[in-house]
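Peer 1: Build me a structure from this.
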Amino acid sequence: MNDANNLNTLKGNILTPNGWITGTLTFGERLAGIDGDAADPAGNTDDYILPGFVDLHVHGGAGRDVMEGGDAVHAIAAIHARHGTTSILATTMTAPPEDIDLALTAIGAAVRQRGKGEARVLGAHLEGPYINSGKLGAQPNFARAATLAEVKRLEALAPLRVITVAPEIAGHLPLVRELADEGMRVQIGHTLGSYEDGVAALEHGAAGFTHLFNAMSPLHHREPGMVGAALAHAQFAELIPDLLHVHPGAIKTALRAIPRLYCVTDSTSATGMPDGEYMLGRHTVQKCMGGVRLPDGTLAGSTLTLDQALRNLVGLGLDLADASARVSTHAADYLGLEERGRLQTGAWADIVVLDRDLKLKAVYIEGERVDLNDA
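Peer 2: All right, here's what the predicted structure looks like:
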């Protein structure tokens, strides 16, 4: 931690795990202290000081795609940092083994060395290839069944913090338990599985659902499907709140049903870029009018950033503290990260400062101020 002579201070409405404090936040690489009084931010016009955002599903940004390998992850981490995201999971696509190896090798290097102005890369979200070929969504058709030996080989290339699987595939249900026992978060996604398949996967150690509602069997009152399993039983699930992937009414339903629903961007290389053609793994996708689609019109990830996700949630009626938890704290808790996603003494100094219109004014990652000029 920086010594006392090198500490920074911020003043405003500070969101702590115990509620709002109007006062001063002191920090170096980690948070050194919070001084002030409990107060409702509505009683003043000061800035909001929130935990940095945590995004567990990031495919790209700034014209770069995780599957490129090389330095792409660094460029992606940088553009998301300029939108308030202080930690990410770099997310792979379903692809041939050599493509996944290339991406994970680069992710592993980025985990070991964070560049200046970049979000911290916590590891990888392996979104496929262990999915159902009948529910690919925007994934290329390289789906295959998983084996523990292969997953362990991939884990040697980069920390696999989250793995998406379709539990109805033969052999996957016992594997869910084995992966959970290895400390990985197994998510249900890109699945044609039934409600019963979802319940069984949760009983075997699955912990969440990948982009809830999208690329999974839907809710019907006589066939609840995978969505029904999530709404009835999940403690955690990720959701894309760009207002294109999920209707606001469905978002509100999930918010009432799933206690620790958290938001992800599922962002692509088109994030932060003008309309045009971009790559998503081996797919060419088209960005137009804020959306990203395959040639057949299928949604193919998003151009969302988590600062906009926060504003969308508040626009749907969430209070700011609840919205903040859903773009930071719940995702950190899902990974068991007690020192991220919250403003408390000893935690990493991952901080966002917003004005009263919820526009970013400053971002700090592990105490380092990010240059927002290119945002």
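
Peer 1: CA atoms for contacts and neighbours, from now on please.
Peer 2: OK.

Peer 1: other SSEs contacting the biggest helix by length in the chain?
Peer 2: The residue-count maximum for a helix in the chain (DSSP state H) belongs to helix 97-112. Applying 3 or more Cα pairs under 8 Å, 6 or more residues apart in numbering; DSSP states H and E, we find helix 97-112 packed against helix 72-81, strand 120-127.

Peer 1: Just the helices from the stretch 251-375 of the chain, written as ranges.
Peer 2: 306-315, 320-326, 329-334 (DSSP state H, counting those that start in this stretch).

Peer 1: And this one, please, so the two structures can be compared:
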Amino acid sequence: MVTLLRGADICAPERLGKQDILIEGQQITFIGDLPAEAFDGLPNSTVIDAQGLTATPGFIDPHVHIAGGGGEGGYANRTPEILISDIVSAGVTTVVGCLGTDGVTRSHADLLAKARGLEAEGISTYIYTGSYQVPARTLTGAVVDDVVLIDKVIGVGEVAISDRRSFQPTVEALAELVSQSHVGGLLSGKAGITHFHVGPYSTRLAPLHRLLDEYPIAPQAIYATHITRSPELLADAVDLAAKGAIVDMTAASTTTESLKRYIDLGGDLSRLTLSSDANGSLPQFDSDGRLIGMDVAKQTTLYDQVWACADMPGMDLSQAISLVTSNTADVLGLERKGRLRAGADADILLTDDNHTIQLAFAQGREVVRNGTPQIHGTFE
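Peer 2: The predicted structure follows:
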């Protein structure tokens, strides 16, 4: 199939103005101005009038509990698997799945199977090996082996620090874990990152600073999330990003305030991403560590907050879109994702002035039309 998107205002994420986008199969093969006669009589071709719509890359969500998560309040608090329709309705065309707190009743075999299922249903998927705990639980017995031998494994995570639910690893143990993932990435041509869950405890990012200060760790191998828990943690994240690490904000109602503070503190926007934590549990604990409330993170929060950031005074659309496209693709080592350009995967959102997704493509396949998902899971 050949599809021509005619006259969209392209944010690739850099602003390209109104141009045409040619999709052949799963790829973008041309961006520019194509004469109408080029499509006259061409079989299996479709021309779509995209004038008045903004074209952006499909969003990349680097932190999704695709097979469910949680369990901090007992077996009845295990969150459900995510649905493909929920993912694409939020403009997300690529996800990275993770386990989280529960690496006991949740397995990497389930995580891998769920990732393959979502890909069969129409989006791109990757996973982290490991979970909160250290030593890491893996599929093969070693982090480096998982990264090298399993196609979908691009790193290890989410490894918990500064949290009561962490296994309280030593910095030396973290150094070994990060190094295994990094070397696995070198051997397999993958990102080889270590994705850190950062809790609310006062140590904040101190273990990660020590990794960079005391060990020969590549800064770009460290990827810390949940950095908006407190003003102090956010300031610490700015310092960590200045050393070359990558930091990630979990989308929430306060994302715009957090982003403004990050910018005001001199934070490097090129080293910042946004994620949803979708289908992960959102437990609330009292001062004694007792569970007092539970909620579930939603994929749509990410979509809403990206556009809220884009509407911030002084924030350019390209900057906001980069937080869920090109920045994330660079962190995860996904060369064919996160940008609208010839040779990239045809993951494309077309949105109107109200930020409604009028059309979305995942690897050239239409997955959303007029705000309604066009693909559904087998049992939806």
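
Peer 1: ok so, going back, what would the helices and strands packed on helix 97-112 of the first structure look like in JSON lines with distance to residue 265 of the first structure and mean neighbour count?
Peer 2: Below are these laid out as JSON lines (distance: least, Cα to Cα, whole Å; neighbours: other Cα atoms under 10 Å):
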{"stretch": "helix 72-81", "distance to residue 265 of the first structure": "10", "mean neighbour count": "26"}
{"stretch": "strand 120-127", "distance to residue 265 of the first structure": "13", "mean neighbour count": "26"}
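
Peer 1: possible to save these as JSON lines with distance to residue 325 of the first structure?
Peer 2: Formatted as JSON lines, those follow (distance: least, Cα to Cα, whole Å):
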{"stretch": "helix 72-81", "distance to residue 325 of the first structure": "18"}
{"stretch": "strand 120-127", "distance to residue 325 of the first structure": "19"}
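
Peer 1: So which of those is nearest residue 305 of the first structure?
Peer 2: helix 72-81 (6.9 Å; Cα to Cα).

Peer 1: now the strands for the stretch 151-300 of the second structure?
Peer 2: Shown for the stretch 151-300 of the second structure, the strands assigned by DSSP state E, counting those that start in this stretch span residues 153-161, 193-198, 222-225, 246-250, 272-275, 281-285, 291-296.

Peer 1: so can I have a markdown table of the ones you listed showing mean neighbour count?
Peer 2: Compiled in a markdown table, those are given as follows (neighbours: other Cα atoms under 10 Å):
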| stretch | mean neighbour count |
| --- | --- |
| strand 153-161 | 28 |
| strand 193-198 | 26 |
| strand 222-225 | 26 |
| strand 246-250 | 25 |
| strand 272-275 | 29 |
| strand 281-285 | 17 |
| strand 291-296 | 14 |
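
Peer 1: Can you lay out the ones you listed as JSON lines showing distance to residue 256 of the second structure?
Peer 2: Conversion of the strands of the stretch 151-300 of the second structure to JSON lines gives the following (distance: least, Cα to Cα, whole Å):
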{"stretch": "strand 153-161", "distance to residue 256 of the second structure": "24"}
{"stretch": "strand 193-198", "distance to residue 256 of the second structure": "20"}
{"stretch": "strand 222-225", "distance to residue 256 of the second structure": "16"}
{"stretch": "strand 246-250", "distance to residue 256 of the second structure": "10"}
{"stretch": "strand 272-275", "distance to residue 256 of the second structure": "11"}
{"stretch": "strand 281-285", "distance to residue 256 of the second structure": "20"}
{"stretch": "strand 291-296", "distance to residue 256 of the second structure": "21"}
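
Peer 1: Quick one: closest of those strands to residue 356 of the second structure.
Peer 2: strand 272-275 (19.5 Å).

Peer 1: I'd assumed residue 239 was in contact with residue 268 of the second structure.
Peer 2: No. The pair residue 268 of the second structure and residue 239 does not pass the contact test of Cα atoms under 8 Å, sitting 9.5 Å apart.

Peer 1: Tell me the residue in the second structure aligned with residue 306 of the first structure.
Peer 2: Correspondence of residue 306 of the first structure to the second structure, assessed by TM-score structural alignment: residue 302.

Peer 1: Now do the contacts for that match.
Peer 2: Residue 302 of the second structure sits next to 90, 251-252, 274-276 when contact means Cα atoms under 8 Å, 6 or more residues apart in numbering.

Peer 1: Need the counterpart of residue 3 of the second structure in the first structure.
Peer 2: Checking with TM-score structural alignment, residue 3 of the second structure has residue 7 as its match.

Peer 1: returning to that earlier point: max pairwise distance over the contacts of residue 302 of the second structure: which two?
Peer 2: 90 and 252 (14.2 Å).

Peer 1: More neighbours: the two, which one.
Peer 2: Ranked by neighbour count (other Cα atoms under 10 Å), residue 90 of the second structure and residue 252 place residue 90 first, with 22 against 18.

Peer 1: excluding its backbone neighbours, what's nearest that one?
Peer 2: Nearest residue to residue 90 of the second structure, sequence neighbours excluded (Cα to Cα, 6 or more residues apart in numbering): residue 300, at 4.9 Å.

Peer 1: From residue 311 of the second structure, how far out is that neighbour?
Peer 2: 17 Å (Cα to Cα, to the nearest Å).

Peer 1: now residue 161 of the second structure
Peer 2: 33 Å.

Peer 1: Then residue 172 of the second structure?
Peer 2: Distance from residue 172 of the second structure to residue 311 of the second structure, by Cα to Cα: 43 Å.

Peer 1: Repeat that for residue 351 of the second structure.
Peer 2: For residue 351 of the second structure, the distance to residue 311 of the second structure - Cα to Cα - is 14 Å.
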